[in-house]
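Visitor: Sequence and predicted structure, then a few things I'm wondering about:
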Amino acid sequence: MDRTAACSLALVLALVAHSGLSSPAPAGREAWSYVEVRDGAHMFWWLYSARSLDLPLVLWLQGGPGGSGCGFGNFGEIGPLDGDLKPRNTSWELCRGTPSLIHYNVSVEVLTCPACGVQVQAASVLFVDNPVGTGFSYAERPDGFAPDVATVASDMLVLLRHFFTGRPEFQSVPFYIFSESYGGKMAAVISLELTKAVAEGTVKCNFAGVALGDSWISPLDSVMTWGPYLYTTSLLDDHGLEDVRAAAEDVKTAVEQQQFHKATELWSVAETVVEQNTNGVNFYNILTQQPDESRSSAAGEDFIALQVRRHIRPLHGQSLSELMNGPIRKKLGLIPENVTWGGQAEDVFGNMAGDFMRPVVDVVDQLLAAGVNVTVYNGQLDLIVDTMGQELWVKRLKWEGLAGFNDMRWTPLEDPAFPGVTGAFCKTYKNFTFFWILKAGHMIPSDQGPMALQMLRMITQQV
């Protein structure tokens, strides 16, 4: 067994052995706990903190709604360990120390590297299982789930108020919200409410900006561009283009009539039409195929269950579920016996189905008008939130700086992993930035980790 493999095994054994931890975690570089945001509604957070408070604090919000940031975002995208508990070279938290030297130090609750101590790559990172019912977060009764993004934002403000009050050392640290997919829709509304709360003094933090990654800001713009995008990438023929266009028009009609629950159901139908005409293209990366178990509904399956299977269960794959409900659960030591990681995901999505297709473009406008630094970033190969759709709603912003932004040319960015090769394009004007990330799908940190890390450094003004 090589040193890296032995280290990975040691990590697993340490996680399994360390099951007697009290709640909350002791002070150190890693901490986690619950916050009761409403009566019977509990949200779980997990922090990896930098040794230096000169580095920013990043809140990561996953999509779905119902996808777990503490699970998928942490182990699948940007956390210090991947799903096999091996060190991630493009983690947003920990150093790039020699993997064989990194070990789990149970006494201080943190991954440490003897070569350089507990240094981070770019930021402290706070993962939150959001909304209530996602991941290890849970609702004690049916009325504990959030029905809309307004409730999601209200819940998050309770958590952030609790977090910054309990950890005052972070109150002056630049605080950024990064997001992905439906997490971006939530992030926009949360950011607006946080801006108001900071101005009123009810939350003490140094809010520095929000980054909306492949975000469900204007759902209809995404759906209406699926056909043209797939057609121009040779994934639809003329007949398929017409089928997808017709299905998208049905969604548009429902949205225009403010029938948002019906629009969500028709969105599900439109996805099935896409699947049938593309032989199962993957909505998250058009160069791959949708897994068979995520495709069209089985007999008697309603559209909520289908969409959970398509878009949330892939974030809660079997190996990750076994990890979170096994070694990680034991490590955390505070998860209630009746709570299963991911067990309420369908309830989360189902309760928000009537809010799912509502746009929040106006919220982005309000953020820009308030002077908040807003970043939009999108993967070239993403279908479900394709870049064409993102550009459409951006061009309709009422922000006074839009004309200046549109007049600018983008700047090519070198791929850190491939010197001399373009990894992205970027354009910034005043407090608005757009990143076009090449060779990446919906989960940009998974597909283009080095480029995502470079983007993080740019947004947080570390380069």
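Guide: Alright, I've got the coordinates.

Visitor: Please count neighbours and contacts with C-alpha atoms only from this point.
Guide: OK.

Visitor: G317: how many residues sit nearby?
Guide: When counting by other C-alpha atoms under 10 Å, one arrives at 12 neighbours for G317.

Visitor: Check which helix or strand V376 maps to.
Guide: strand 374-379 (DSSP states H and E).

Visitor: So which elements touch whatever helix or strand comes next after that strand?
Guide: Tracing the chain past strand 374-379, the next element assigned as helix or strand by DSSP H and E is helix 387-395. Judged by 3 or more C-alpha pairs under 8 Å, 6 or more residues apart in numbering; DSSP states H and E, helix 387-395 is in contact with helix 219-232, strand 374-379.

Visitor: try this one next to it:
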Amino acid sequence: MWRRLLIVAACCLIFVVPSLSGEAKKVVTHLPGFDGPLPFYLETGYVSVEEDNGVELFYHFVKSERNPATDPVILWLSGGPGCSGFSGLVYEVGPLNYVVVPYNGSLPQLVSNPYSWTKMANFLYLDSPVGSGFSYARDPKGYDVGDYSSSSQVVTFLTKWFNDHPQYLSNPFYVGGSSYAGKVSPIIANYILEEIEERHHPLINLKGYIVGNPITGSNIEENFRVPYAHGVGIISDQQYEIAVESCKGDYVTSTNKICAEVMNVIQKLISEVSLGHIMEDKCVHISPKPINDEHIQLRRPPPRHGTNCFTYKYYLSYFWANYKGSRDALGIREGTVNEWVRCNFNLPYVSDVPSNIDYHHNLTSKGYRALVYSGDHDLLVPFLSTHSWIRSFNYPIVDDWRAWHLDGQAAGFTIKYNNLTFATLKGAGHTAVEYEPKRGFAMAQRWIDNMSL
């Protein structure tokens, strides 16, 4: 079997191109598990963002399949914190998907994603913070980062990347991501704004940001789980009424005894469903045995679910990314990341921004565009909480709450305030566009092209 995979790997061509900074970037034309040449331009590489500790951030760059010379450049980050930007490329908004079939020891297969956002924009998928994906630090101290420092490193990355790719400097630029990336994206955008205001070069053509089911860092998301759970029938009227009366709107830190008792009951009821998507099965974890093979040496395979589970494809990515042929094709430096995991939750990361709501307000009040979207079946970051902090800005309504449509049906609901658009994706969960890719694609295309949803 592995002999066949080595033959496949042999055809995975990499062209090494010198960069302006003297580093090397790789143009990848083939990938293991994908039949034939890639139908899009893929470049990978590392950018040094901190010399003292040798911090190197790894990226995938995919050119727009429409008009790369004028289409926006979008930096896409994944959540966690600690999840690889590769998640964005193969699960959310990128040009590839895994073929979801039971893993039998052979290399997982890849196919084209018909709803890839790269059909209308250039995308930078970044492994940030350091320690996620294939990003690494030569000194262990380099992994000691948080919201502030990792966001600053991303700006350093962008400065160097645009210096190496000056042909994209005039393109509209957006920062984007979902979940925890929704927390740091407006922080990064604010840092870029400061660079622009201070006339630091290169002058990135920042136009705004895109965040999905975004975490703020405050208690607002957890507080809104209670009214959301009541609204969808997870908790009863009586339990909700007691919680409202005794907790006074604070379901997280209240010291009221009755509040604590009813919240204990409510939390048990909430635990009966999947937080990421209340309609999905709660999947049983099965721990596979460690794999040791001449071509793939793995010690920490993720919990395995049944193929009926939405997260099964995450399991497949572990084996694909740790296959030597895949690493060679992507240009991964040997000895830097011995074992790739989709989300590295063992990082010494510090969530040192208590709330990013002010960052949202600063950007949108200065005229920068924002698309904030939510999967309406997400209990982790309920759409109620997201719309609540948006409403707190008291912006005038340009287009009041209404359905937006696709194929003659409601695809979700939306409201527009000034330059900020809020939208829900009907039937979607926490990583909304991953659950509803066709609706997510339509939403993004209309917004990117300055059309009404």
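Guide: Yes, it's here. Note that this is a predicted model, so its numbers are computed, not measured.

Visitor: TM-score for the pair, please.
Guide: The TM-score (TM-score structural alignment, normalised by the length of the second structure) is 0.76; 384 aligned residues with a C-alpha RMSD of 3.3 Å.

Visitor: circling back to that earlier point, neighbouring contacts of the strand holding V376 of the first structure?
Guide: Defining contact as C-alpha atoms under 8 Å, 6 or more residues apart in numbering, one finds that strand 374-379 of the first structure is touched by 209-214, 364, 367-368, 386-387, 390, 431-444, 459.

Visitor: Which ones among the residues you listed map onto strands?
Guide: Among the contacts of strand 374-379 of the first structure, the residues falling in strands (DSSP state E) are G209, V210, A211, L212, G213, F432, T433, F434, F435, W436, I437.

Visitor: For the fourth one, the count of nearby residues, please.
Guide: Neighbour count for L212 of the first structure, taken as other C-alpha under 10 Å: 27.

Visitor: ok, how many other residues are close to the residue mapped onto G420 of the first structure from the second structure?
Guide: The equivalent of G420 of the first structure in the second structure is G408 (alignment by TM-score structural alignment). For G408 of the second structure, the number of neighbouring residues by other C-alpha under 10 Å comes to 7.

Visitor: What segments of the stretch 101-250 of the second structure are helices?
Guide: Secondary structure of the stretch 101-250 of the second structure by DSSP state H, counting those that start in this stretch: the helices cover 147-164, 181-197, 220-223, 225-231, 237-247.

Visitor: mind putting the ones you listed in JSON lines, distance to Y314 of the second structure and mean neighbour count included?
Guide: Compiled in JSON lines, the helices of the stretch 101-250 of the second structure are given as follows (distance: least, C-alpha to C-alpha, whole Å; neighbours: other C-alpha atoms under 10 Å):
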{"stretch": "helix 147-164", "distance to Y314 of the second structure": "25", "mean neighbour count": "19"}
{"stretch": "helix 181-197", "distance to Y314 of the second structure": "18", "mean neighbour count": "22"}
{"stretch": "helix 220-223", "distance to Y314 of the second structure": "25", "mean neighbour count": "20"}
{"stretch": "helix 225-231", "distance to Y314 of the second structure": "26", "mean neighbour count": "20"}
{"stretch": "helix 237-247", "distance to Y314 of the second structure": "36", "mean neighbour count": "16"}
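
Visitor: Let's have those in a markdown table, adding distance to R333 of the second structure.
Guide: Converted to a markdown table, the helices of the stretch 101-250 of the second structure look like this (distance: least, C-alpha to C-alpha, whole Å):
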| stretch | distance to R333 of the second structure |
| --- | --- |
| helix 147-164 | 18 |
| helix 181-197 | 26 |
| helix 220-223 | 39 |
| helix 225-231 | 43 |
| helix 237-247 | 53 |
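
Visitor: nearest to E272 of the second structure, of the ones you listed?
Guide: Among the helices of the stretch 101-250 of the second structure, the nearest to E272 of the second structure by C-alpha to C-alpha is helix 225-231 (11.3 Å).

Visitor: average distance between that closest one and the first structure?
Guide: Compared with the first structure after the fit, helix 225-231 of the second structure shows a mean deviation of 1.3 Å (mean C-alpha distance after the TM-score superposition for the first structure).

Visitor: Which strands and helices lie in contact with that helix?
Guide: For helix 225-231 of the second structure, the packing partners by 3+ C-alpha pairs under 8 Å, 6+ apart are helix 237-247.

Visitor: which strands and helices sit next to the helix it packs on?
Guide: On a contact count with 3+ C-alpha pairs under 8 Å, 6+ apart, helix 237-247 of the second structure meets helix 225-231, helix 257-270.

Visitor: can you redo the ones you listed as CSV with distance to D71 of the second structure?
Guide: Supplementary listing: those in CSV, determined by distance: least, C-alpha to C-alpha, whole Å:
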stretch, distance to D71 of the second structure
helix 225-231, 38
helix 257-270, 43
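
Visitor: nearest to I7 of the second structure, of those helices?
Guide: Nearest of these to I7 of the second structure, taken as C-alpha to C-alpha: helix 257-270 at 49.2 Å.

Visitor: and that closest one, how far out from the chain's middle?
Guide: Its chain's C-alpha centre and that of helix 257-270 of the second structure lie 32 Å apart, by C-alpha atoms, centre = their mean, to the nearest Å.

Visitor: Would you mind identifying the next helix or strand past that helix?
Guide: Taking DSSP H and E as the definition, the helix or strand that follows helix 257-270 of the second structure towards the C-terminus is strand 291-292.

Visitor: Name the next helix or strand downstream of that following strand, please.
Guide: Proceeding C-terminally, strand 291-292 of the second structure gives way to strand 297-298 as the next helix or strand, assigned by DSSP H and E.

Visitor: Which part of the first structure matches that next one?
Guide: Aligned by TM-score structural alignment, strand 297-298 of the second structure falls on no residue of the first structure.

Visitor: other SSEs contacting that strand?
Guide: Contact partners of strand 297-298 of the second structure among helices and strands, from 3+ C-alpha pairs under 8 Å, 6+ apart: strand 291-292.

Visitor: quick revisit: with respect to A248 of the first structure, which of the helices and strands packed on helix 387-395 of the first structure lies nearest?
Guide: Distances from A248 of the first structure to each of those were compared using C-alpha to C-alpha; the minimum, 5.6 Å, belongs to helix 219-232.

Visitor: All good on my end, thank you.
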